[in-house]
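> Using only what follows, build the 3D model:
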Amino acid sequence: MSNTIQGFSRLTKKEKIAWLTATFLPENPEATHILKQYWNDDSTLQQLHDEFIENTISNYYLPLGIAPNFLINDKSFAIPMAIEESSVVAAASKAAKFWMSRGGFKAEILGTEKIGQVHFTFSGNALLLEQLFEAKKAILLEDLKPHTESMENRGGGITSLTLVNKTEALDNYYQLHVTFETRDAMGANFINSCLEQLAESWLREYREAHNNNKADLVIIMSILSNYVPGCIVKAEVSCPVSELSEANGIDPEVFAAKFVQAVNIAEVEPYRAVTHNKGIMNGIDAVVLATGNDFRAIEAGAHAYASKHGSYSSLTHATVENGIFKFWIEIPLALGTVGGLTKLHPLVKLNLEMLGNPSAPQLMEIVAVAGLAQNFGAVKSLTTTGIQKGHMKMHLMNMLNQLQATPEEKEAAILHFKTHKVSHSAVSSLISSIRKSETV
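Here you go, the predicted model:
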């Protein structure tokens, strides 16, 4: 029996669910109910969500939490975080509170340049191609005016256009390499529209210069890059080592030395660096998602940046110099506060309002700080009590829900594990013992 279907996209949402459950979930009588219970009762809001993507059948919820007490450039923030992983919001909040009394976080924008490329092959004379490009560059830029005018009025636009010869890496491979300033927009649609027009104009100019011969030059593709090493934000914290005395009760100099060494390990050991940076992205992705931005693009760009020196390394750095502890991050973040979901998703709009309706550079600073705070909390735990003590206590409620614990059982478990080590077997054993005692 074939499980394929023609015209699926033309079915109603109920028809899609009926086919899906009958074909792939025939033994689950609750499947239709589970999907429909996440529909929003507000039909207008539900239609809005249905139209975000194709073939919508339901809504997939993530918890939206708040990490309060962030002091960034002397301004207070409560940062929204959309994430399912236990302990992320708690760790960020704890780090924010720790640094609030030590001057808070400082952040600055080091650049906002974004990149796009027209990729093409050319089998002719490279010198003649370079001469043609220089002769036609002004025309290429003029052709882009209808696309760039609005962005230029907002202070953005194209900042450079160059021809790049990549034939040493790949036979006959060239690029038109373009840099952009997109102001408060992430700018993906703007950049891609410009690049497609640029490719069309470049091919036209080449053909006109070579009697309509197009065989030597072939456009492969035109697309923005999510690697944006010129769109960088830096965030940092610092204080005298003596002020680290509250770090889990250990000697502040011992703590500072272990913390710096832990970060140094992540700088030279890729196996550690991947997990180290994953923790950073716990904080960053949660804020990126809560503000309607593309966390996949941010992830890809961040990890590429972590490899910029030829091996994968830590995105954060730490030093102790002249008695001052310093911890910082430099990371590429191509974010937007206009366009996309920022003006459509009601919670995204509310979250941005909560942050004071930041500009894109201001949001870059907030997001970088969230990543730095998350990493501080993780490394602090790793070098003192260990990561599992706090993580498993935060994971306790998930385990209790898996065991379908009653409110009374949850209350007893929370009290018990204030003084006992949390593990799945320990939680399961406790709930079993409570239930046995109730049946006696």
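> okay, CA-based contacts and neighbour counts for the rest of this
Fine.
> distance of the residue nearest the centre of the chain from residue 54?
Within the chain, one residue has its C-alpha closest to the average C-alpha position: by Cα atoms, centre = their mean, that is residue 295, at 3.1 Å. In this structure, residue 295 lies at 19 Å from residue 54, with Cα to Cα, to the nearest Å as the measure.
> Let's see this one next, to set against the first:
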Amino acid sequence: MTKKISGFSKLSKIQKIDWLTDTYFSGKEAATQVLKTYWNTDKKLQQLHDEFIENTLTNYYLPLGVAPNFLINGKHYTIPMAIEESSVVAAASKAAKYWGERGGFKTTILGTTKIGQVHFTYTGDKTSLQSFFTATKATLIKDAKHLTANMEKRGGGIIDIQLVDKTESLENYYQLHCEFETLDAMGANFINSCLEQFAKSFEREFNADIRFRESELCIIMSILSNYVPNCLVRAEVSCSVNQLTEKNIDGKEFAAKFAQAIAIAEVEPYRAVTHNKGIMNGIDAVVLATGNDFRAVEAGVHAFASKEGSYQSLTHVTIENDIFTFWIDIPLALGTVGGLTKLHPLVKWSFELLQQPNAKELMQIIAVAGLAQNFAAIKSLTTTGIQQGHMKMHLMNILNQLDANPSEKEQATTHFKTHPVTHSAVVSFVNKIRS
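Next comes the predicted model:
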């Protein structure tokens, strides 16, 4: 059967599944049953999920867990995390408990400005273009009033528009660089609508100006940026180095080794990438649980990590007068209204769990999740090693791969409390039980 199809999107869900299983699968009934297994029995809820995207076949589940005991600015939180990776939720919970006993996390909003740009080319005199923009700027803002009126009533809207000359980087290339405040909305649709209106007005006014009869202006595109270095939040923890002492770990020695690990991530990109990936384990999990766009957050965060010209650690540490301070500054453009926030039942559940935060509060909670994750990772790396805790959490995944029954799981869990967990060791142990 041909693997090319016309009009696929117009087929019903069952017709799509039939074509796919007939074309690509040796066992049609088994392949179909896998998809149907994950359908929701509540037809109305399933239709809601079906309409989130195009060509929906089924639901793809991720575990939704929680990390309790977060003390943030004197307020207790239990944080929802949607993620499949072993040990992430456990590590966050452990860090939350650790810092809850040492004063908790402190957060500060450093800015909430979001960015959009109208990209265009222009051939002509630069001075004339700047003069034209200065005279036209008020018109651009006025023409967008029908889009900004409601946002302005709530205290948001357009902050500024600037003309940026980028011709040194690319011939004839200019921008309208636009700043926005979108309050509790992530604001993508609002920003993009404003940008398209700016472009339309800018082009109209340009074409009506007799100074530019010998010049050409071409609007290339109008789009928000996911790089938001001025939509920034800081999360930090701090205590005396003596308070870092526990079990066989000396506080001063631990602090010094921890600081050296952070310093390495600040200068070594190979380490920084993995270091920041661990931070994003915590951040992405909460972003996803709250119905926000984790791809946009990832892109903006990694660009921010490269702002000095090389890829660096997002977290930093100081030890001054025997005070250990560990912090993260991170750009987070988030929303608590719009998108999935009022549609997806588990997103609504997550927001209620978080006590209905506004966008600024959500920024702070998510930044803390990233900092906690990084602290737990660096603490493990510089003391016991990362594999000890990670592989213990991974044990159940290995047992499930081996189709272990409840008795085998119980025996393996008991055994590996006192033995190193490796894939080969678990296979050997289960085979020994079975033999």
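> wait, isn't the residue nearest to the centre of the first structure in contact with residue 282?
No. The pair residue 295 of the first structure / residue 282 is not scored as a contact, 10.6 Å apart, by Cα atoms under 8 Å.
> Could you pull out the strands in the stretch 151-300 of the first structure for me?
In the stretch 151-300 of the first structure, the segments counted as strands under DSSP state E, counting those that start in this stretch are 157-165, 173-181, 217-225, 232-240.
> Residue 59 of the first structure: which of those strands is closest?
Closest to residue 59 of the first structure of those, according to Cα to Cα: strand 217-225, at 29.6 Å.
> once aligned to the second structure, how far is that closest one on average?
With mean Cα distance after the TM-score superposition for the first structure, strand 217-225 of the first structure departs from the second structure by a mean of 0.3 Å once superposed.
> and that strand, which residues are buried?
The neighbour-count check on strand 217-225 of the first structure (16 or more other Cα atoms under 10 Å) flags 217-219, 222-224 as buried.
> just stretch 132-142 of the first structure next, same as before
Those would be 133, 136-137, 140-141, for stretch 132-142 of the first structure by 16+ other Cα under 10 Å.
> Could you export the strands of the stretch 151-300 of the first structure as JSON lines, including distance to residue 49 of the first structure?
Shown next, in JSON lines, are these (distance: least, Cα to Cα, whole Å):
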{"stretch": "strand 157-165", "distance to residue 49 of the first structure": "32"}
{"stretch": "strand 173-181", "distance to residue 49 of the first structure": "30"}
{"stretch": "strand 217-225", "distance to residue 49 of the first structure": "27"}
{"stretch": "strand 232-240", "distance to residue 49 of the first structure": "32"}
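> and of those strands, who's closest to residue 7 of the first structure?
Of all those, strand 217-225 sits nearest to residue 7 of the first structure, with 29.4 Å by Cα to Cα.
> chain center to that closest one: distance?
Centroid separation for strand 217-225 of the first structure versus its chain: 26 Å, with Cα atoms, centre = their mean, to the nearest Å.
> same deal with stretch 373-382 of the first structure?
Here stretch 373-382 of the first structure is found 18 Å from its chain centre; the criterion is Cα atoms, centre = their mean.
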